[in-house]
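# Sequence and computational prediction follow.
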Amino acid sequence: MSENASEFKKSLGLLDATMLVAGSMIGSGIFIVSSDIARNTGSVGWLMVVWLIAGFMTLTAALSYGELSAMFPRAGGQYVYLKEAYNPLVSFTFGWTFFAVIHTATIAAVGVAFSKFTAYLFPILDEDVIFWSIGSYEVSYAQLLAIAVIFLLTFINTKGVQNGKSVQTVITILKLLSLILLVGFGFWAFDSAVWQQNWASAETWHLQSISKDWSRSDYTFISGLGALSAALVGALFSSDSWHTSSAVAGEIKNPKRNIGLSLALGTIIVTVVYLLTNLMYTGVLSLDQMASAPKDRVAMVAAQEIFGPVGITILAVMIMLSTFGCNNGLILAGARIYYSMAQDGLFFKKTGKLNKNAVPAYALWLQGIVAALWCLTGRYGDLLDMITCVVVIFYMLCIIGVFILRKKRPDLPRPYKAFGYPFLPAIYIVMGLLFIGLLVVYKPQFTLPGIGITLAGIPLYYLIKKNNKIA
């Protein structure tokens, strides 16, 4: 075999691609963010509405991407779609933001979540146990474990997509079964008194905020919309990374069919599981229990109600499995976008090369190093709030791209067309604009820096274009 491969291997079938989508979506969010949503909405009715909105937006976006993926079944996913619909400046701005913050910070956050829940089994790995410090800067054992897991998964994926897909498919099936069993046992432990308190009271559909001292206050109409947008941040982040199969298009068998189908199947599966999980929460926990969960770990509180003291151990193992598989999918898919950028002369040349196992190993290791640096900053929590706004902006641009390409390139073959076009994509765009606008008003400390990082890609693009290379 030659030292380097010249092209990707078609190794991923429909099941593999679907498990990549579902596995990349399910991390730690579903076990945590409902606590914050409960505080922002102050009612179980609106809690479920937030998850329904997130599910609708995610599924609508995935169905729209299906058309794009069938038209351009190449490695790179969103980067390719933005370039085809707009121009290289827009696609580079996405790629730059994806590399600098969106993807690498997400990998870091998921890695640290793995460590935090591993600490339930091995307390020395708790984020409060410090390994090393200089002045006010501290590095915990949790951060070191997160870095070790990121490097382990990066190494596994450099050995070929076959290894990465095996890890992803097996772990995703296991964690889907685990979540389904958790939901099943939750409904088996259903508390009718709690259900009645949540769903038969005057507070069920009363949108209000729950403060840190557990007092409640009503919203105005506008501030209520702002609260719903703030609540959506967690739900949308928990549903993010649904587009991973489009990034590895070069390695999917029959990509014109299987990419779009995997996006639809993966998002449907996860959306249904998420809705059932939250409905289960309302059958075993009161709203106050959800809102006051220690460190927002609402699933831990639910597991204790369902299984007793052993519930913490059961759920810790579930979340370890979930976050491990989630990061494998993120690591596998992300490097393909940097590969596509390098092919256009807009990223480090070596990231555009495949190793003997037909994977972009240099891009994988570069991604791993940047993610490890984010682990060491300890700022991943703030970053996730910051990037959610930017992520939705690029999703909107891709969906608008469906309209643009229908007009600009009507003769291009479309084996699959966006479901519900033009109505569902248009609804997503309107909802996205409303979401972004409200976040800019109510969370400017997070949204504006994220937009600033994105805009920084514009001068960087012209600098790279002028020099025609980075490396």
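Perfect, thanks for sending it.
# going forward, measure contacts and count neighbours with C-alpha atoms only.
Noted.
# The helix or strand containing Pro449: how far from the chain's middle?
Per DSSP states H and E: Pro449 is located in helix 444-455. Between the centre of helix 444-455 and the centre of its chain there are 18 Å (CA atoms, centre = their mean, to the nearest Å).
# and here's the other structure:
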Amino acid sequence: MQSIAVQQKSFKPAFSLLDATMIVAGSMIGSGIFLVSADMTRNVGSAGWLILLWIFTGVLTLIAALSYGELSAMYPKAGGQYVYLKEAYNPLIAFLFGWSFFAVIQTGTIAAVGVAFSKFAAYIFPALSENNVIADVGFMKISAAQITSIVLIVFLTWVNTRGVKEGKFIQTLFTLTKLAALFGLIIFGFMAAGKGTWSANWSTGFAFGKLDGNVIVPYTGAAALGAFAGAMVGSLFSSDSWNNVTFIAGEIENPKRNIGLSLFFGTLIVTLIYTATNLMYLAVMSMQGIANAENDRVGVEAAKLIFGSTGTTIIAIMLMVSTFGCNNGLILSGARVYYTMAKDGLFFKQAGTLNKNAVPSMGLWIQCLWASVLCLSGRYGDLLNYIIFTVLIFYILTIAGIFILRRKRPDIPRPYKAFGYPVLPILYIVAASVICISLLKYYPTYTFPGLGIVLLGIPIYYFVWKNKHVIEEVPADEEVVVK
């Protein structure tokens, strides 16, 4: 005869402040810093505005991170932003975030970072090139780069199913390595800088316009606002994923203190590095060289000027380290959102259980499967164009949730309160809203599909909510074990 026993199985607080900070910084730094400055330069025209955009992005990110500190201290639970939205609004708003997160935000980023790893690995191992088509099944071609990206995602998923210790080790090691490598690149870049290049780049000061050859063509009227918002897409995307640390709140030591601190330290470090990297670009490359870098690979072109013929290999290795560590952080943290959604009956039930290593292994594998499909589809690039608009909407809602919860739940202890409240949170909401409205007006081909992905979650929510199977009454973080 079988007996039923309830076995306690919960997340283990294994991440220190350093580990949590490495999650923040490592998830933010991928391949974007080596690529997006080309498009930004084409859209703003001058060195002054290029640097201002990166500083402005960094300030916005820091404000958001400091604001999230209050929410993370109030709700130090797995799921992070999903939990904050549910508590401030309702399950529907939280589900729309979770749905968008699974459909495109997290999995699309994982796929894109995986393919970026493969593309730069092809510099050293040409057989891994996206031009090496290994299968043609009629409706699509499968390249070695796509297969390599899937292998990477599967490997990192497997590592993270082994337990927090393994994923934490990879994250901290690779993030520290890429931070050191970036500092080295910046230092060697300034050492190799030519005074003439720097002076020439700053000769136009803070002129704002579209760079056409050597001429900056000023924008007219409201088009300037659209160009500003469009140029920020690159810097915002490169600075995104800082909130991933909130998803693993249940596994951080002293979360009420360390989540807020890790958000601050991680975003500050990355902001300083990103700004310094772009100053280095301006010291070694002309504005035209940055704007017209082959395939927008500014980092590769800068490395060639700094290190000569070995520059391509050096930057390729740096990018492989960077994207490897970035994807580990994304994979590790993403599954915790699905875990919490599953506990609410709004995701696959199996994703709401922990394996013997106290990690949501089924959520990790479901995430792996969909990210791999996006790798094969070749459409992840289009999906990523929709991400920033969608992400900003949920950031705005989440930070507005601070005001709602102060009125709605004044009784909840707040060990940490949003820095600069209410001025800085309001500033973020206004600035992000202006960017969203500008993108909606001037880049509808990106924003409306992104909005469509979010709204598609509404019928899915009601279908799941009204037709879901009855879930056994098992307390959170517990499993039924049949003996």
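On my side now, so go ahead. It should be emphasised that the depicted structure is a prediction, and the values quoted were computed from it without experimental measurement.
# Any chance you could compute the TM-score here?
After superposition, the two chains reach a TM-score of 0.97 (TM-score structural alignment, normalised by the length of structure 1), with 467 aligned residues with a CA RMSD of 1.5 Å.
# can you tell me the mean distance of the helix holding Pro449 of structure 1 from structure 2 after alignment?
Superposed on structure 2, helix 444-455 of structure 1 shows a mean distance of 0.6 Å to its aligned residues (mean CA distance after the TM-score superposition for structure 1).
# Packing partners of that helix?
Using 3 or more CA pairs under 8 Å, 6 or more residues apart in numbering; DSSP states H and E, the elements in contact with helix 444-455 of structure 1 are helix 88-97, helix 380-408, helix 423-442.
# could you redo the last one with a cut-off of 6 Å?
helix 380-408 (3 or more CA pairs under 6 Å, 6 or more residues apart in numbering; DSSP states H and E).
# For the helix it packs on, name the packing helices and strands.
By 3+ CA pairs under 6 Å, 6+ apart, helix 380-408 of structure 1 packs against helix 444-455.
# Distance check, the residue positioned nearest the centre of structure 1 against Gly308 of structure 1.
With distances taken as CA atoms, centre = their mean, the residue of structure 1 nearest its centroid is Asp240 (2.9 Å). Computed with CA to CA, to the nearest Å, the distance linking Asp240 of structure 1 and Gly308 of structure 1 is 32 Å.
# for the stretch 201-350 of structure 2, what spans make up the strands?
209-212, 215-218 (DSSP state E, counting those that start in this stretch).
# Quick one: the helices in the stretch 51-200 of structure 2, in order.
Assigned by DSSP state H, counting those that start in this stretch, the stretch 51-200 of structure 2 shows helices spanning 81-88, 91-100, 106-124, 144-161, 164-191, 195-201.
# Just give me the match in structure 2 for Val21 of structure 1.
Mapped onto structure 2 by TM-score structural alignment, Val21 of structure 1 lines up with Val24.
# Let me see the contact set for its match.
242, 245, 266 (CA atoms under 6 Å, 6 or more residues apart in numbering).
# Buried only: go through those residues for me.
Among the contacts of Val24 of structure 2, those classed as buried by 16 or more other CA atoms under 10 Å are 242, 245, 266.
# Tell me which of those fall in helices.
245, 266 (DSSP state H).
# Longest helix in structure 1, please.
Per DSSP H, structure 1 has its longest helix at helix 311-343.
# Tell me the helices and strands packed up against that one.
For helix 311-343 of structure 1, the elements it packs on are helix 14-25, helix 103-118, helix 161-188, helix 244-247, helix 298-307, judged by 3+ CA pairs under 6 Å, 6+ apart.
# re earlier: can I get the contacts of Val24 of structure 2 in TSV with distance to Tyr219 of structure 2?
Formatted as TSV, the contacts of Val24 of structure 2 follow (distance: CA to CA, whole Å):
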residue	distance to Tyr219 of structure 2
Trp242	32
Val245	39
Gly266	35
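# gap between Ala456 of structure 1 and Val49 of structure 1?
Distance from Ala456 of structure 1 to Val49 of structure 1, by CA to CA: 36 Å.
# Ok, Val33 of structure 1 next?
Taking CA to CA, one finds Val33 of structure 1 at 14 Å from Val49 of structure 1.
# same deal with Val110 of structure 1?
26 Å.
# more neighbours, those two?
Val110 (26 against 16; other CA atoms under 10 Å).
# And stretch 281-289 of structure 1, how far out from the chain middle?
Centre-to-centre, stretch 281-289 of structure 1 and its host chain are 25 Å apart (CA atoms, centre = their mean).
# Start and end of that stretch, how far apart?
10 Å.
# Check stretch 419-426 of structure 1 too.
OK, stretch 419-426 of structure 1 end separation, CA to CA: 12 Å.
# Now that stretch: buried residues?
419, 424-426.
# isn't Ile130 of structure 1 right next to Gln143, touching?
No - using CA atoms under 6 Å, Ile130 of structure 1 is not in contact with Gln143; the gap is 9.5 Å.
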